[in-house]
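Undergrad: model the following, please.
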Amino acid sequence: MGYPFRMTAIPDFLRIDPETRRVSLDGRNPAFYSDPNRVYGLLHQHCPTFFWEEQRQWFFTGYDRVNFLLRDRRFGRQILHVASREELGLPEPEAHLANFDLAERHSLLEIEPPEHTRLRTLVNRAFVSRHIEKLRPEITELAERLIDAFDGQGRVELLSAFADIIPVTMIARMIGIPDEMGPQLLKWSHAYVGMYMFKRSREDEHAADRAAEEFAAYVKTLIAERRREPREDLLTHMIHTEHKGQYLTDDELVSTTIVLLNAGHEATVHQIGNSVRVILESGLSPAELFRDEAATERTVEETLRLCAPVHIFQRWALEDAEIDGVSLKRGDKVSLILAAANLDPKKFSDPLVFKPDRQEGQNLSFGAGIHFCIGAPLARLELNTVLPILFRRLPGLKLAGMPTVKDVYHFHGLERLDLTWG
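TA: Coordinates of the predicted model:
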């Protein structure tokens, strides 16, 4: 993670033609997804806006460009609200993905105003920082209890014993789902987000559709329960709160609950592992990195900048546009590489180096604009709470071997993280 930025040698698995701005790269090559930052550095050096041949799409990596496009209302997360499939030449929905498509139809991540405004307004209040901060004691208690279970052993696989459990438990409790459902929620979520990965196969699609069907059926049973017996939880709030005289439909409630559960833990699980790895590989003193609240916040933001858990956010061109000399037509899809924007040398000095004291601007790991991650305050609170506890409770923490990165690009997380201490 701390190698120098100025590189000239382009590895065999990457082909860059700066003249035509065309790039050839296999997203499933372990040499790439194990260390995507190296490739992002080369793209900034040679071709920050490029056409990825294998993905058949234009990609943007420059910080200012990505930040602008995330907020540019000429681009959106959906297109069918302004044009038909026939107009755009898009294929009809695939029958084997009917359950997945239904669950996504009203997803906060996938819709545009005014529907997005209505749904987000109903949910947003639960995720503002002043409400989220009240969860700190609960997160602390959970982290301490999990560490109690393994601190005497001298070694642990951190993801399964710690990182997997905290985010899913907290978001489930907020929504009103019992703790014991955690393992099943993880299974559904892992299958569901398989739809967004470069390695996606027909088998992955069937698994995602099954997960969507089962996930939705479970959420509908919860909705029925909360209608009969309201509680002090987010699901009850979403069911019984109106916006301009309108309530959420059952389909909207299902989509919103699924996206909150998935987004509320999937990325944070990856980020806990990524952050621990970066800190340990940096050689810097954890006691110094977490010496107080301000230092902790800077450390967490720097790990988010250097090893973001979600790398790509896609947008549809809602009208013809020209961006960085690229002519885009209405209906074209473009991709913004958030993780690469965080490494732009025009924005960050020595961008591939872990420098927790840097103060050069906000990372884009949670996006920007109207689709800025609604769960960002919760994710930040979890990271700022559990990382200091982990390093305080396990002095002398170190890696027990080289961590393996998951083949889940465009997410970025570890297969497992084996640690020792003492």
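
Undergrad: rest of the way, CA atoms for contacts and neighbours
TA: Noted.

Undergrad: and the contacts of stretch 338-352?
TA: For stretch 338-352, the surrounding residues in contact (CA atoms under 8 Å, 6 or more residues apart in numbering) are 1-5, 37, 40-41, 44, 61-64, 66, 305-308, 310-313, 360-361, 363-365, 367.

Undergrad: all strands of the stretch 251-400 of the chain, in order?
TA: Taking DSSP state E, counting those that start in this stretch, the strands of the stretch 251-400 of the chain run over residues 312-317, 321-323, 326-328, 333-337, 398-399.

Undergrad: in TSV, list the ones you listed along with mean neighbour count and distance to Asn124.
TA: Rendered in TSV, the data for those read as follows (neighbours: other CA atoms under 10 Å; distance: least, CA to CA, whole Å):
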stretch	mean neighbour count	distance to Asn124
strand 312-317	19	21
strand 321-323	12	31
strand 326-328	13	33
strand 333-337	22	24
strand 398-399	18	38
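
Undergrad: run this one through as well so I can compare:
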Amino acid sequence: MKTLSQSPHAPDFIQNPYAVYDEARARGPVLFWEDYSMPAAFDSATVTALLRDRRLGREHPDPGPRPAHLQTWTRLHDNSMLELEPPRHTRLRGQVLRAFTSRRIANLGPDIDEITAELLGDLPASGAFDLIPQFCTQLPVRIIARLLGVPEDRAPDLLRWSTTMVAMYMAGATRATEDAAEEAAREFVDYLDGYIDQRRSRPGDDLISQLIAAEAQGDSLNTDELVSTCVLLLNAGHEATVHTLGNAVKCLLENDTDPLALAAHNIAATVEEVLRYDPPLHIFTRYAYEDIDLGEATLKKGEEIALVLGAAGRDPEVHVAPDLFNPQRPGRPHAAFGGGLHFCVGAPLARLELQKALPALFARLPDLALAETPRYADSYHFHKLERLMVTP
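TA: The predicted structure follows:
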């Protein structure tokens, strides 16, 4: 298998991974990424096929002993439907989908409008400010809290716990990263244990209450599964949308995008183009449950492979002029939300938030401009901005 040597912490790569993806794809479709010690797929056809291939999965085939200093984090990880395969994944996902209905998502539309208007009204009237903490971060976390029924005044805690825990998935996690993630996991679990107990005796019209009551074939979620599912929904339910909002505003401003791209009849296509062009998550890994022929190489049973979602969206075999941001691009599939059994359950909510927040932002601030060149954070495989300094 051909190899790729590319540090995910290299400054040039952080700011523009797509140039490396192009070179890798031309040599691929699958290379052994030395810095990750695993094969990686960079073309759309391979990424899409392996996302759907049931011979691979998220659940580790031989996890071995777990670190003693990560007991709580590991318990959450092991009970998360993101890390499971059928039949357990089927049961958990089915119960989440029964609570995460299209009607429930659609009913959040007025909430998104309300919170967006409030946040926009609080933005400075003059001078440069960072849009990430003042807008991009606040909207998704408040919406997901409202959806689950968690008090919105706990949003700062939710953000702190989530940011600390997901750092475990970034390249080069250290012992300090692990210790911080374990502490955050304990605090998160302690909070949710108490809150879920409240909801068991006093259910409300929220997703947590529905998950508590949900039953599939007479089998409901156990406490560990319920807590892990809530953590997953709270973390994943805002993390990607925060990054996508920031990336989208950067993209729209840098490309002098026609305001018509934000019109009601165009905004859905514009959001899909943002997700293709500069997605928030660049890698999704899977394990092989049997030997798999990848053409020039074989993925051995038990090996892990990185599916580079960010590279798939820039594949010239699928997208004409892929490095051009084009909101009028004819609809083509992208992999920003993954695929197969693990396709993101929150995709409809993320799309709705983006489709409402972006037009509202530019309608309120039609002269919005970049105050400095945006820079991406050293957070791979998340692709997010360090800050987004703008002027109104």
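
Undergrad: so after superposing, what's the score?
TA: With the length set by TM-score structural alignment, normalised by the length of structure 2, the two chains reach a TM-score of 0.97; 392 aligned residues with a CA RMSD of 1.3 Å.

Undergrad: which among the strands of the stretch 251-400 of structure 1 is found nearest to Leu253 of structure 1?
TA: Proximity to Leu253 of structure 1 (CA to CA) singles out strand 312-317 among those, at 23.5 Å.

Undergrad: find me the equivalent region of the closest one in structure 2.
TA: Mapped onto structure 2 using TM-score structural alignment, strand 312-317 of structure 1 spans residues 283-288.

Undergrad: which residue is the nearest non-sequential neighbour of the residue nearest the centre of structure 2?
TA: A centroid search over structure 2 (CA atoms, centre = their mean) returns Ala240, at 3.4 Å, as the residue closest to the centre. Closest residue to Ala240 of structure 2 apart from its sequence neighbours, by CA to CA, 6 or more residues apart in numbering: Pro280 at 5.7 Å.

Undergrad: the one you found and Trp33 of structure 2, how far apart?
TA: According to CA to CA, to the nearest Å, Pro280 of structure 2 and Trp33 of structure 2 sit 20 Å apart.

Undergrad: same question, Leu76 of structure 2
TA: 28 Å.

Undergrad: okay, these two: which has more neighbours?
TA: Higher neighbour count among Leu76 of structure 2 and Trp33: Leu76, with 23 against 20, using other CA atoms under 10 Å.

Undergrad: just give me the match in structure 1 for that one.
TA: Leu76 of structure 2 is assigned Ala103 in structure 1 as its aligned equivalent, the criterion being TM-score structural alignment.

Undergrad: now Val271 of structure 2
TA: Residue pairing (TM-score structural alignment): Val271 of structure 2 is matched to Val300 of structure 1.

Undergrad: ok, and the closest non-adjacent residue to the alignment partner in structure 1 of Glu225 of structure 2?
TA: Counting by TM-score structural alignment, Glu225 of structure 2 corresponds to Glu252 in structure 1. Counting by CA to CA, 6+ apart, the nearest residue to Glu252 of structure 1 once its immediate chain neighbours are dropped is His106, at 5.4 Å.

Undergrad: wait, that neighbour sits on Ile258?
TA: No - checked against CA atoms under 8 Å, the pair His106 of structure 1 and Ile258 is beyond contact range at 10.3 Å.

Undergrad: what about the strands in the stretch 101-250 of structure 1?
TA: For the stretch 101-250 of structure 1, the strands defined by DSSP E, counting those that start in this stretch cover 155-157.
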